[in-house]
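Asker: build the 3D model from these lines:
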Amino acid sequence: MDREEQPPREPERQREPEAQREPEAQREPERPRESWAQREPEAKREPERPRESWAQRESWAQRETPPHGDELAPLTATAASPGAHESRLVDEAIEREGFGARAPAARPGAPLGAGAEAQPPAAGSRAAGGSLGALGALGSVGAAPAQPTSVTELLRFRDRLERTARELTNDYNELLGRLGEPAAGAPPTGATISFARGAPSLDIIDVQGLRDAAARAFEADPGGTTAYGTSVGYPRLRAWIADRHGVEVERVLVTNGSMQADAFLFEHLVGAGEDVIVERPTYDRTLLSLRQRGARVHAIELEPDGIDTSALSRLLGDWRARPKLAHIIPNFQNPAGYTLSLAKRHALLDLAAAHSFMIFEDDPYVALRFRGESLPTMLSMDPQRVIYASSFSKTVCPGVRVGYLVGPPGVISAVAELATNTYISPSMVAQSIVYEFCASGAIERSIETVRRALDERSTALASALRRELPEAEFVPPDGGYFMWVTLPAGTDVHALHHAASELGVSFVVGTDFMLEGGENALRLAYAGVTPKQINEGVMRLAAAYRSIC
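Answerer: Model (predicted):
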């Protein structure tokens, strides 16, 4: 064949040193390149987990340990850079006999000659797709470029590896930072929103008015304010309460909170094995106190207009109960928020007269009506058959711990003796401050502030429940602190309570207010939360409900 007809020769490649060559039979066939995401061995890959609902997810940044216990911590460029092993391999190759003579030493990062591989983007660059571009330019992680032929190429490769490590470190730390941000649709983070406590929020408490009342108390009556006093309470406050209810002062006893009044009355009137009527549901502490005394508690169903007086009449007519006392919360009942109608007030008083039992009218929320007309107290309708209790915790502030009883003189005298033997006297400091607060007219302004706030919050709660949790059944109250919510039959309120707490919202389960039942009910207290918190809290509650259904 003539020279012109011969095919062009490939340029001769530089011979590899003997030590670098291996027989053709021993060489592995060249495999197609995988993306970096495919290089993890199949055996080591974790099986794909089923997706969680957003209500079940929790930000990794808030967990004590990330999934599977792996520690997620920011990397440093040094930690991600080629280690001692890789650097030593490069140094050994450079020192091999005759290897360094093929090319002059190159400064790391110097421009490559013709035909050399392109450099990856600089650290932080997104021109080549961030870390994916860097890995593609680098080739298989940890592998040297195909058959390096000079110290220059080895040094350049090491420089590229170090710069790529820095870029990947930046990408890793950026992704790690994003784990602390809530994902789209994830449950909100922040402090727990509590629908559990029946107490007003600080923004509706007249702190300045209380400060002024305290100053007046110590100025006007330092002796009475700082003294022990007697078990019936601070005389000026006792007289103010008597005037408020239109009764003689001998019918009033002021206590350390209304729960203390309850305890004294139960101790005086209820013995072990004696029958007591309560509403179903009713205040959990009342149930606890009565059961601790060994009383036989009969719970009568509560309807939106109060206790079912027909059911009570049947119980009494069959002589299945001979009660000494019926405990009734007539206005904006705790936990239901229901109000005893005027007709039922009359019916209850008639039953009490016919069956010779006393009515304990427990009425701490009476002043907090924000809708509708006020009803007369049963005390005003039958002062001999009714013992009345109320509290300043709801209208002034919970921290004062001042409550009172109004009742027949004989009952008040017996309770005063119990109080003397228990604590000599209640707090004169707290009671004198409350007196000054009331006598100055500040209590009326405080009640109006609280009413407006409760009206707004109750409306916000009802609207949020209709919007976010249409399965819920409830009766919007006309006053007070509470709303009773019933969910579809079969709902596990304890599972809901746990799921809700995981999402940062709390409430009281319905079973706490009943001797039996209430598994699909809950009490929501709205006095201590703003409308914004109410909307957020109900969204979390609805998400918790969806997660258990």
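
Asker: going forward, measure contacts and count neighbours with C-alpha atoms only.
Answerer: OK.

Asker: in stretch 215-232, what's buried?
Answerer: Burial within stretch 215-232, assessed by neighbour count using 16 or more other Cα atoms under 10 Å, is assigned to 216, 217, 218, 224, 225, 228, 229, 230, 231, 232.

Asker: ok, of those, which one's closest to residue 475?
Answerer: residue 232 (38.9 Å; Cα to Cα).

Asker: surely that closest one touches residue 254?
Answerer: Yes: assessed by Cα atoms under 8 Å, residue 232 is found in contact with residue 254 at 5.6 Å.

Asker: what residues of stretch 490-498 count as buried?
Answerer: 491, 492, 493, 494, 496, 497.

Asker: kindly report the same for stretch 311-322.
Answerer: For stretch 311-322, by 16+ other Cα under 10 Å, it's 312, 316, 321, 322.

Asker: what helices or strands is the strand or helix carrying residue 405 leaning on?
Answerer: Under the criterion of DSSP states H and E, residue 405 resides in strand 403-406. With contacts taken as 3 or more Cα pairs under 8 Å, 6 or more residues apart in numbering; DSSP states H and E, strand 403-406 sits against strand 252-255, helix 258-269, strand 386-391.

Asker: I'd like the structure of this one too, to check against the first:
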Amino acid sequence: MATSSWPRSRQRGSAACGGDAPRSTSSLPTTSCTAQCDGASASCRSATSAFRSSPPSISWSAKRSSTVPRTGSTSSRCWCASKCSIATRSAGGSSASPVTTTLARSASTASSTTSPTTDLARPRKLEPVSDPTPISFARGAPSLDIVDVAGLREAADRALADDPAGALSYGTAWGYQPLREWIADRHQVAPEQVIVTNGSMQADAFLFDVAVSAGDGVIVERPTYDRTLLSLRERGAVLYPVGLEDDGIDIVELERELQDRITPKLAHIIPNFHNPAGCTLSMPKRQRLIELAREYEFLLFEDDPYHAIRFSGEPLPRMLELSGGDGVVYASSFSKTVCPGVRVGYLVGSQAIIEQVRKAAVSAYISPSMIAQSIVYQFAAAGALDRSIETVRSALRERASTLGAALRREIPQARFVAPEGGYFLWIELPAGTDVAAAFEAAKERKLAFVKGTDFMLDGGENTLRIAYSGVTPDQIEEGVSRLAESLAAVAG
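Answerer: The predicted model follows:
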């Protein structure tokens, strides 16, 4: 990609915010400060000569203030938000005692302890911050501030008080029976059609064990969840990737493949707020998939851990419901709505398939975690789950909106579909963009994301996935700024 295609403000090598700092021709004293922002510290140094000539090449891990020192003022302000400790240098070069202060009070503190004459005579070289606060767009998990810790503590107390034998003993491979019945009621099926597992990935693995043999064809979306690709490959499946559109799997491509060359045993579909693509399968495509599964006699696996996390638009019925339960196995999880640490997922399907899955589970363990499942049951039965879902929705709505606005402002070349729910946003950059190189440049700036190639069998070199679930709006703003700089650094 030509360097000129990127905004000029981003063409500055390794600087993490460079020209974003205020520019001034004023006489500024030299200060050093330690700014505490979002639980991490960063140091910054300012010098008169740097501000006179050009924007400083400096990494700012904290949010910048818009306050610019007045011309001729003997005071200095650090462009870091929150609190900082000011240690100014006197005429003899010694440091005064640090004073903890807010930005609003830093000017008066500096002016009373600094000799501007000496500072102007000996301007110091601007030094970049070497250790910015890490920001991760990689892991699809909720941040702790949107997890109902108090509600989980109360649920654990009730689980141990109401059913200590059930919570603390071995159970059966079916899972904790009260939770199994609660899930069955939620989906309007018989409990015999439900099995509860240690997370939805284990549910997936059990289903693949009974439904897929070496050499069997499996339809997967392109891109799709990387762990699914790994799990199917380990079982010797022949994978048939079919492209995704803004409203889900490309049905025209799928029909052409079914007619011309493939005989799949199973199709793996993520219908809502896709991981990694963020898109949602449209209603017509849901109906057509069910028809194709019946016509070509393959099992439709509806992998749906994000269904409840819709924060805009209207909910769509599950394919499990649309099909009447015929030819569809449904998987979901409490990791995204309660917390990842509980490791509780489940499958819903026909009694025959679920019984086969139970037999696979028996070969793996005596039972899944009864105490984890009993806590989830108490959490759900008390209504805390619905309240938790609303908390997660509200937080992620704001984070997704912040991310979209930041991308449009900082990386206008990026193409993405604004998610209506879930944890992820998929970015497609102009052809020729080297995301792998940008990934390395981002690591230097303490930014993590996942390359699009991780979710495909081939291609995707100009794509990446951002998880916005575990970062605050301020971290999103800063993270997108670092991403833009990383892309600009490798663009030429």
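
Asker: list of residues touching the strand holding residue 405 of the first structure?
Answerer: 251-261, 387-393, 412 (Cα atoms under 8 Å, 6 or more residues apart in numbering).

Asker: against the second structure, where does the helix or strand just after it fall?
Answerer: With elements assigned by DSSP H and E, the helix or strand that comes after strand 403-406 of the first structure is helix 409-423. Aligned by TM-score structural alignment, helix 409-423 of the first structure falls on residues 351-365 of the second structure.

Asker: what is the burial count for the equivalent of residue 210 of the second structure over in the first structure?
Answerer: Aligning on TM-score structural alignment places residue 210 of the second structure opposite residue 268 in the first structure. Residues within reach of residue 268 of the first structure, counting by other Cα atoms under 10 Å, total 13.

Asker: which non-adjacent residue is nearest residue 268 of the first structure?
Answerer: residue 415 (6.8 Å; Cα to Cα, 6 or more residues apart in numbering).

Asker: same check on residue 239 of the first structure?
Answerer: Leaving aside its sequence neighbours, residue 239 of the first structure sits nearest to residue 249 (Cα to Cα, 6+ apart; 5.8 Å).

Asker: out of the buried residues of stretch 490-498 of the first structure, which comes closest to residue 361 of the first structure?
Answerer: residue 493 (30.0 Å).

Asker: picking that back up, in the match of helix 409-423 of the first structure, what's buried?
Answerer: 353, 354, 355, 357, 358, 360, 361.

Asker: picking that back up, the residue nearest to residue 239 of the first structure against residue 238, yeah?
Answerer: Yes: using Cα under 8 Å, residue 249 of the first structure makes contact with residue 238 at a distance of 6.7 Å.

Asker: ok, the two, which is more surrounded?
Answerer: Neighbour count, other Cα under 10 Å: between residue 249 of the first structure and residue 238, residue 238 has more, with 22 against 17.

Asker: how about the more buried one, what's its match in the second structure?
Answerer: Aligned partner of residue 238 of the first structure by TM-score structural alignment: residue 180.

Asker: mean shift of the helix or strand harbouring that match relative to the first structure?
Answerer: Taking DSSP H and E as the criterion, residue 180 of the second structure maps to helix 177-187. In the superposition with the first structure, the average deviation recorded for helix 177-187 of the second structure is 0.1 Å (mean Cα distance after the TM-score superposition for the first structure).

Asker: off-centre distance for that helix?
Answerer: Put simply, helix 177-187 of the second structure sits 29 Å off its chain's centre (Cα atoms, centre = their mean, to the nearest Å).

Asker: for that helix, name the packing helices and strands.
Answerer: strand 194-197, helix 370-381.

Asker: dump the ones you listed to a markdown table, plus distance to residue 87 of the second structure.
Answerer: Output for those, formatted as a markdown table (distance: least, Cα to Cα, whole Å):
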| stretch | distance to residue 87 of the second structure |
| --- | --- |
| strand 194-197 | 57 |
| helix 370-381 | 51 |
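
Asker: deepest of those, which one?
Answerer: Comparing those by mean neighbour count (mean count of other Cα atoms under 10 Å), strand 194-197 comes out on top with a mean of 29.

Asker: okay, it sits on what stretch of the first structure?
Answerer: Using TM-score structural alignment, strand 194-197 of the second structure pairs with 252-255 in the first structure.

Asker: how about stretch 277-287 of the second structure?
Answerer: Using TM-score structural alignment, stretch 277-287 of the second structure pairs with 336-346 in the first structure.
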